[in-house]
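Undergrad: A predicted structure for the sequence below; I have some questions about it.
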Amino acid sequence: AQRHAVLAAALADAARRTGSADGPLPVRLGGWRNVPSQPQAKRFRHEPGGWELEVRYRLHRGALTAEGHPDVALVSAAADRVVLDIAGVRRAFAVTAYAEQVFVDAPWATLALTALPRFGDPRERAVPGSLLAPMPGTVVRAGEFVPGDRVGAGQPLLWLEAMKMEHVITAPVTGTLTELNADIGRQVEVGAVLAVVKEESGP
């Protein structure tokens, strides 16, 4: 069941990239290889579980072939809604995407995913000590700190409101706050650098 939701997320992403938000999924998708025998691969990370999920599929003349899904056929796909025929039963999936964050409302549950880049994630090259936004949100509160201040490990630096919940962004290590992007009301995307803490060197 979870794998069907991931497949729906991948097909919605393909439709979104072609700009067909309201229409059916075209036979030729942006980003697809010219050789139809080669499958398209899309990777996601399950949130908050952290495990990676990959889906591989082909679309040829409107017919979907998804590896590991011999009983699945494509009925329709748009950027915000995908309908699959699963073993003869039609299932609709509502898909909402905020940058890399993807939420799939399946008939049985809601799945939160992070789309993983095909050619490596530039956030992996972030400055050590960077605190990245875990999801899209708004900065609603900040601690009484300015760059140059010493902060302790676990000390709250700012508060981010996302998905109607407040998330506390804390210092990962004890050290010096070298960067703070915490203007109240600022809207941030997934992976935005909120702050940077340079760890104290040993004695």
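TA: Cool, the structure landed.
Undergrad: Could you use CA atoms for every contact and neighbour count after this?
TA: Will do.
Undergrad: sec struct for residue 4, please.
TA: helix (DSSP: H, G, I helix; E, B strand; the rest coil).
Undergrad: What is the neighbour count of it?
TA: 19 (other CA atoms under 10 Å).
Undergrad: so how far is residue 166 from it?
TA: 30 Å (CA to CA, to the nearest Å).
Undergrad: could you measure residue 9 against residue 130, distance?
TA: 29 Å.
Undergrad: So those two - more neighbours on which side?
TA: Counted by other CA under 10 Å, residue 9 and residue 130 do not tie: residue 9 has more neighbours, with 32 against 21.
Undergrad: elements contacting the helix or strand hosting that one?
TA: Secondary structure from DSSP states H and E places residue 9 in helix 2-18. In this structure, helix 2-18 makes packing contacts with strand 52-60, strand 72-77, strand 81-86, strand 89-98, strand 101-105, judged by 3 or more CA pairs under 8 Å, 6 or more residues apart in numbering; DSSP states H and E.
Undergrad: I'd like to know which of those lies nearest to residue 18.
TA: Nearest to residue 18 among these is strand 72-77; the distance by CA to CA comes to 11.5 Å.
Undergrad: any idea of the angle that closest one forms with strand 89-98?
TA: 60 degrees (axes from the mean of the first three to the mean of the last three CA atoms, to 10 degrees).
Undergrad: Hmm, residue 65 is touching residue 40, no?
TA: No - with contact defined as CA atoms under 8 Å, residue 65 does not reach residue 40; the gap is 10.4 Å.
Undergrad: residues near the closest residue in space to residue 197 that isn't next to it in sequence, how many?
TA: The shortest distance from residue 197 to any non-neighbouring residue, by CA to CA, 6 or more residues apart in numbering, is to residue 177 (4.5 Å). Neighbourhood size, residue 177 [other CA under 10 Å]: 22.
Undergrad: Below is structure B, check it against A:
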Amino acid sequence: MDASTIPTPAAPAAAPADFESLLAPIVDRAYGMALRLAGNRDDAQDLVQESALLAFRGFHTFRPGTNFRAWFLRILVNCFYMSRRRKRPEQSLEGMEEEAPLLHLYVQTYHNGMHGAGRDPAREVMDRIEGEDVARALHSLPEEFRVVCTLYFMEDLSYQEIAGVVGVPVGTVRSRLHRGRKLLQKRLWQAALDAGLAATTVAVEEDE
């Protein structure tokens, strides 16, 4: 069974006593995920607490031996979507800055001596700037792109695992990640410039 598959109630039930031992090692990373999604510490703490409560109540559906972190992250993502719907409608793409060409960040890192051979340029920049700058860049994305980009870049989940967490087909994950990556590029590069990690921005032709 794929690690990201969420087990059904028919699967062998986990013992409630195991819940805390499984949650403790991942709670800090879950909070980091919640902070990038929610954008502030209070909402992130509320999100993790609500997710933990729902996870505990539904722990009988977790199948021992499968990926607890992916199982818990799916609950956290669902809680995030529900909390956003309660507060205000989902962010619209209208009025957002124009997407950067697909190779924008690749060209910028290359011309500024920051390009790591074989590395994703977005990861290259994220590794060099402050975590708060990364969080702000991710939080600026519309929710559907923010979730998949955070799971991919910060949680290192595969497309298949993200599909299991978010509950959408792998093709949808790929599409959202592609669009989110294009929206992220200018934000990440501006953060690199502000941090003094780069000196110049070069022109990049639009991709087809």
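TA: In hand now; what should we look at? Keep in mind that this is a model prediction, so the values were computed, not measured.
Undergrad: Kindly provide the TM-score of these chains.
TA: Superposed pair, TM-score by TM-score structural alignment, normalised by the length of the first structure: 0.25. Supporting alignment: 92 aligned residues with a CA RMSD of 5.9 Å.
Undergrad: Count the residues that sit near residue 178 of the first structure.
TA: By other CA under 10 Å, neighbour count at residue 178 of the first structure equals 16.
Undergrad: go on, residue 60 of the first structure?
TA: 12.
Undergrad: again with residue 12 of the first structure
TA: Look at residue 12 of the first structure: counted by other CA under 10 Å, it has 28 neighbours.
Undergrad: Residue 89 of the first structure now?
TA: Residue 89 of the first structure is flanked by 9 other residues according to other CA under 10 Å.
Undergrad: what's stretch 21-33 of the second structure in contact with?
TA: 44-45, 48, 68-69, 73, 150-151, 154-155 (CA atoms under 8 Å, 6 or more residues apart in numbering).
Undergrad: how long is that stretch from one end to the other?
TA: 20 Å.
Undergrad: residues of that stretch that come out buried?
TA: Residues of stretch 21-33 of the second structure classed as buried: 23, 27, 30-33 (neighbour count, 16 or more other CA atoms under 10 Å).
Undergrad: Redo the residues you listed as a markdown table? Include secondary structure and distance to residue 162 of the second structure.
TA: Below are the buried residues of stretch 21-33 of the second structure laid out as a markdown table (DSSP: H, G, I helix; E, B strand; the rest coil; distance: CA to CA, whole Å):
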| residue | secondary structure | distance to residue 162 of the second structure |
| --- | --- | --- |
| 23 | helix | 19 |
| 27 | helix | 18 |
| 30 | helix | 15 |
| 31 | helix | 18 |
| 32 | helix | 17 |
| 33 | helix | 13 |
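Undergrad: before we move on, the earlier item: quick one: what helix or strand has the residue nearest to residue 197 of the first structure in it?
TA: Using DSSP H and E, residue 177 of the first structure falls in strand 175-180.
Undergrad: Residue 178 of the second structure too?
TA: helix 170-194.
Undergrad: What residues of that helix count as buried?
TA: Result for helix 170-194 of the second structure [16+ other CA under 10 Å]: buried residues 170, 173-174, 176-177, 179-189, 191-192.
Undergrad: And residue 63 of the first structure, how far from residue 9 of the first structure?
TA: Counting by CA to CA, the gap from residue 63 of the first structure to residue 9 of the first structure is 17 Å.
Undergrad: I meant to write residue 74 of the first structure there.
TA: Residue 74 of the first structure is 13 Å from residue 9 of the first structure, by CA to CA.
Undergrad: Is it correct that residue 54 of the first structure is in contact with residue 43?
TA: Yes - Residue 54 of the first structure lies in contact with residue 43 (CA under 8 Å); the separation is 4.3 Å.
Undergrad: Of those two, give the one with the bigger neighbour count.
TA: The neighbour count for residue 54 of the first structure versus residue 43, taken as other CA under 10 Å, is higher for residue 43 (18 against 14).
Undergrad: Could I get the buried residue list for the strand or helix carrying that one?
TA: Per DSSP H and E: residue 43 of the first structure is located in strand 40-47. By 16+ other CA under 10 Å, the buried positions in strand 40-47 of the first structure come out as 40, 42-46.
Undergrad: Show me what that strand packs onto, helices and strands only.
TA: strand 52-60, strand 110-116.
Undergrad: Give me the angle between the longest one and strand 72-77.
TA: The one in question is strand 52-60 of the first structure. Using the same axes, to 10 degrees: strand 52-60 of the first structure against strand 72-77 is 80 degrees.
Undergrad: residues of strand 52-60 of the first structure that come out buried?
TA: 53, 55-59.
Undergrad: could you dump those residues to a markdown table with distance to residue 170 of the first structure?
TA: Below are the buried residues of strand 52-60 of the first structure laid out as a markdown table (distance: CA to CA, whole Å):
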| residue | distance to residue 170 of the first structure |
| --- | --- |
| 53 | 28 |
| 55 | 34 |
| 56 | 37 |
| 57 | 40 |
| 58 | 43 |
| 59 | 45 |
